[in-house]
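In: sequence and predicted model, in that order:
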Amino acid sequence: MTVKTLEYRFDSQAPASRAHGSSAALRLLVPVVLVVAWQLCASLGWLDDFVLPSPWHILLAYQELWHTGELQAALPVSLARAGLGLAIGGGLGLVLGVIAGLSAHAERLYDAPLQMVRTIPFIALVPLFVVWFGIGELAKVLLIVGAAIFPVYLNAYHGIRGIDKKLLELGNSFAMSRAEQVRLIVLPLAMPSILVGWRYAAGSALLGLVAAEQINSSAGLGYILNNANQFQRTDIIIAGILIYALLGVLVDIIMRQLERVLLTWRPRHDQP
């Protein structure tokens, strides 16, 4: 490889890297400006601390939760609930979506009932789950399962149905078994759609976690928020809500990185 070739590659990649850096800076700029404006309005007395505490008071609330150990104890409990519900719901949705995508008989058997259940907001199921499963961990996890199952099911189903049937016929011509067709043809081609489903399911699992932890929680972020509500600690309530939001951002970043690892063949938009 010549020096001129290296120089050309460096020059062609430089604008793309600068554009990517500018995009990242712009993403950070808007939240920073909003926080600064929020703090400024609070400092000028335009906001009531009881209604909307300033960012500084929310930082003090985080410090209080950290020193008392409540935050360290709550995060693992909430993450375990969300992770277990996502794993069960996403796994079940993937299996059902793959089967329905491959079998017209399976689609006729359970697709219509699942579509009907999907239209019911999972938050509306909270009272019913309490009656059926009590106020323990089972009801909380099952509520998260119900929130996570449908995004994976729908995306897996439509991803498989969108595969060109000629590719499956090609597999038949090579005498591939059904399992080999699923492993070598169906899943790789449907993987982008399946990963999108998992990404949406991860966000839905966090929404389900927020609703589930309102069911008589004795541990977790919901327990902190319920206690803060009883003592009218608006700063701790907003601090807990922001933790939920931060978890959502982190989960989305993790899912994006997983897509890049599993879909290395797909071109990235930040590359020339």
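Out: Everything's here; your move.
In: going by C-alpha atoms from here, please, whenever you check contacts or count neighbours.
Out: Will do.
In: and residue 202, how far from residue 67?
Out: Distance of residue 202 to residue 67, computed by CA to CA, to the nearest Å: 30 Å.
In: who has more neighbours out of these two?
Out: Ranked by neighbour count (other CA atoms under 10 Å), residue 202 and residue 67 place residue 202 first, with 28 against 11.
In: could I get the contacting residues of the more buried one?
Out: By CA atoms under 8 Å, 6 or more residues apart in numbering, residue 202 lies in contact with 86, 148, 251, 252.
In: top of these by number of neighbours, please.
Out: residue 148 (34 neighbours).
In: surely that residue touches residue 82?
Out: No: shown here, residue 148 and residue 82 do not form a contact pair, counting by CA atoms under 8 Å, at 9.6 Å.
In: which neighbours do those two share?
Out: residue 205.
In: all strands of this structure, in order?
Out: With DSSP state E, there are no strands along the chain.
In: for it, what spans make up the helices?
Out: For the chain, applying DSSP state H gives helices covering 3-43, 55-68, 70-102, 104-118, 126-133, 137-161, 165-173, 178-181, 187-212, 221-230, 234-262.
In: pick the most deeply packed of these.
Out: Burial of these is given as mean neighbour count (mean count of other CA atoms under 10 Å); helix 137-161 ranks first at a mean of 25.
In: starting at the chain centroid, how far to stretch 41-60?
Out: Counting by CA atoms, centre = their mean, to the nearest Å, stretch 41-60 is centred 30 Å from the centre of its parent chain.
In: residues making contact with it?
Out: 35, 38, 39, 234, 235, 236, 238, 239.
In: need those residues in a markdown table (columns: distance to residue 132).
Out: Conversion of the contacts of stretch 41-60 to a markdown table gives the following (distance: CA to CA, whole Å):
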| residue | distance to residue 132 |
| --- | --- |
| 35 | 43 |
| 38 | 44 |
| 39 | 46 |
| 234 | 33 |
| 235 | 35 |
| 236 | 32 |
| 238 | 32 |
| 239 | 32 |
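In: nearest to residue 7, of these?
Out: residue 35 (42.2 Å; CA to CA).
In: dump the residue contacts of the closest one.
Out: By CA under 8 Å, 6+ apart, the contact set of residue 35 is residue 55.
In: another structure for you, compare them:
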Amino acid sequence: MTTAATVPVVGRPTGTSGVPRPPRIPAWASWLSTVAIFAFWWLGTATGLVDSRALPGPDKVVEAAWELTEKGILGEAVLVSLGRVLAGVVIGLLVGVVLGLLSGYFLVGEAAVDKPVQMLRAIPFNALTPLFIIAFGVGETMKVLLISVGVLVPIYLNTFAGVRGVDRKLVEVGTVYRVPKFLIATRILFLGALPSVFTGLRFSLAVAWIALVTAETVNASAGIGFVLTQAQRFVRTDQVVLCIAIYAFLGLFTDWIVRCLERHFLRWRGSYQGN
């Protein structure tokens, strides 16, 4: 006799566990909303509903991009900004993960580290700019360190939360079998906290691009922020919108990279993927 528990869901493929698999959505479908925004933007400027002096249309922005590309400015600016963000993210990621592991694993580490990082979290990194200029000058060091401070806090918070979310029985088993504390921290706690670390990295990348804007407005001779400052000075609204669009797409690009890494390194995680 066939019972209700063994009857598959009609019209939905099931996995080995008998649970219906979620329908697959094409990758291009996630861009439909973005395309719709650009379409409304173009229609608004083309029909005169939006003042083109305040918000130039996509065609004007593309012309500005071509103009800056021909002059060799745009490509250099993107590469310089990407280099600054990459350097700042690497420093902030390493420091944030190490502090998060120390604070999450050791109570002494939490007592020594958590309060200073929490105070740093309450300080807008923009307010640190004058202090960093005095301490490190107006060169690349100041810019990279300002980005790394913005990256450090979300990474630390998520690493700490991930470590404290690991099942304590796993740590107890490692302690019983006399596993060295370094291996417990790296093989049990870090791997258990890895999903939270990736979440913190996605938040940190958004903060890194915001910090980059602040850093590149201080004595910068290259970078997207420098182009943005020059465009504002000469009232080139098309170039201003272009820089904003580049920040947005670079943010999407770096977030996409992290999501690809997340899918690769967290293949063992059987978490809910949507329905």
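Out: Okay, I see it. This structure is a prediction, so every number in the text was calculated from the model and none was measured.
In: can you give me the TM-score here?
Out: Scored against TM-score structural alignment, normalised by the length of structure 1, the superposed chains reach a TM-score of 0.89; 262 aligned residues with a CA RMSD of 2.3 Å.
In: nearest to residue 269 of structure 1, of the helices of structure 1?
Out: Using CA to CA, the helices of structure 1 put helix 3-43 closest to residue 269 of structure 1, at 9.9 Å.
In: any idea how far that closest one is from the chain center?
Out: Mean-position distance between helix 3-43 of structure 1 and its chain equals 25 Å (CA atoms, centre = their mean).
In: cool, stretch 203-213 of structure 1 as well?
Out: How far stretch 203-213 of structure 1 lies from its chain's middle: 10 Å, per CA atoms, centre = their mean.
In: do the same with stretch 234-247 of structure 2
Out: 22 Å.
In: quick revisit: can you redo the contacts of residue 202 of structure 1 as TSV with distance to residue 45 of structure 1?
Out: Listed next are the contacts of residue 202 of structure 1 as TSV, based on distance: CA to CA, whole Å:
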residue	distance to residue 45 of structure 1
86	43
148	43
251	36
252	36
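In: out of those, who's nearest residue 3 of structure 1?
Out: Minimum distance to residue 3 of structure 1 across those is 40.4 Å, recorded for residue 252 (CA to CA).
In: which one in structure 2 is aligned with the closest one?
Out: Residue pairing (TM-score structural alignment): residue 252 of structure 1 is matched to residue 255 of structure 2.
In: now the closest residue to that match other than its chain neighbours: how far from residue 256 of structure 2?
Out: Leaving aside its chain neighbours, residue 255 of structure 2 sits nearest to residue 202 (6.0 Å; criterion: CA to CA, 6 or more residues apart in numbering). Note on residue 202 of structure 2: its distance to residue 256 of structure 2, by CA to CA, is 9 Å.
In: do the same with residue 139 of structure 2
Out: Remark: distance between residue 139 of structure 2 and residue 256 of structure 2 (CA to CA) = 30 Å.
In: and residue 217 of structure 2, by the same measure?
Out: Applying CA to CA, the value for residue 217 of structure 2 to residue 256 of structure 2 is 27 Å.
In: now do stretch 202-222 of structure 2: which range of structure 1 does it align onto?
Out: Using TM-score structural alignment, stretch 202-222 of structure 2 corresponds to residues 199-219 of structure 1.
In: surely residue 266 of structure 2 and residue 193 touch.
Out: No: contact between residue 266 of structure 2 and residue 193 fails when scored by CA under 8 Å: they sit 11.0 Å apart.
In: need the helices of structure 1 in CSV with distance to residue 268 of structure 1, can you?
Out: As requested, these are exported to CSV (distance: least, CA to CA, whole Å):
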stretch, distance to residue 268 of structure 1
helix 3-43, 12
helix 55-68, 36
helix 70-102, 25
helix 104-118, 32
helix 126-133, 41
helix 137-161, 20
helix 165-173, 25
helix 178-181, 28
helix 187-212, 13
helix 221-230, 36
helix 234-262, 8
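In: nearest to residue 272 of structure 1, of those helices?
Out: Residue 272 of structure 1 lies closest, by CA to CA, to one member of these: helix 3-43, at 6.4 Å.
In: please tell me which residues of structure 2 stretch 88-108 of structure 1 aligns onto.
Out: The aligned range for stretch 88-108 of structure 1 in structure 2 is 91-111, by TM-score structural alignment.
In: meant to ask about stretch 150-164 of structure 1, not that
Out: Mapped onto structure 2 using TM-score structural alignment, stretch 150-164 of structure 1 spans residues 153-167.
In: spatially, and excluding backbone neighbours, which residue is closest to residue 41 of structure 2.
Out: Using CA to CA, 6+ apart and skipping the chain neighbours, the partner closest in space to residue 41 of structure 2 is residue 57 (6.8 Å).
In: near the residue mapped onto that neighbour from structure 1, how many other residues are there?
Out: Using TM-score structural alignment, the equivalent of residue 57 of structure 2 in structure 1 is residue 54. Residue 54 of structure 1 has 22 neighbours, counted by other CA under 10 Å.
In: map residue 38 of structure 1 across to structure 2 for me.
Out: The equivalent of residue 38 of structure 1 in structure 2 is residue 41 (alignment by TM-score structural alignment).
In: now that match: how far from residue 155 of structure 2?
Out: 36 Å.
In: over to residue 43 of structure 2?
Out: Applying CA to CA, the value for residue 43 of structure 2 to residue 155 of structure 2 is 41 Å.
In: identify the residue nearest residue 103 of structure 2 in space, chain neighbours excluded?
Out: Nearest non-adjacent residue to residue 103 of structure 2 (CA to CA, 6+ apart): residue 110, at 3.9 Å.
In: the one you found contacts residue 116, doesn't it?
Out: No: Residue 110 of structure 2 is not in contact with residue 116 according to CA under 8 Å; the separation is 10.1 Å.
In: contacting residues around the match of stretch 88-108 of structure 1?
Out: With CA under 8 Å, 6+ apart as the test, stretch 91-111 of structure 2 has contacts from 112-114, 147-161, 163-164, 185, 189-190, 197, 201.
In: please repeat the previous calculation with a cut-off of 7 Å.
Out: Applying CA atoms under 7 Å, 6 or more residues apart in numbering, the external contacts of stretch 91-111 of structure 2 come out as 113-114, 148-149, 151-153, 155-157, 159-160, 163-164, 185.
In: next one: stretch 179-194 of structure 1
Out: By CA under 7 Å, 6+ apart, the residues outside stretch 179-194 of structure 1 that reach it are 152, 155, 156, 159, 160, 163, 171.
In: so the aligned partner of residue 265 of structure 1 in structure 2 versus residue 156 of structure 2, what's the distance?
Out: The alignment partner of residue 265 of structure 1 in structure 2, by TM-score structural alignment, is residue 268. Distance, residue 268 of structure 2 to residue 156 of structure 2, using CA to CA: 24 Å.
In: repeat for residue 193 of structure 2
Out: Residue 193 of structure 2 is 11 Å from residue 156 of structure 2, by CA to CA.
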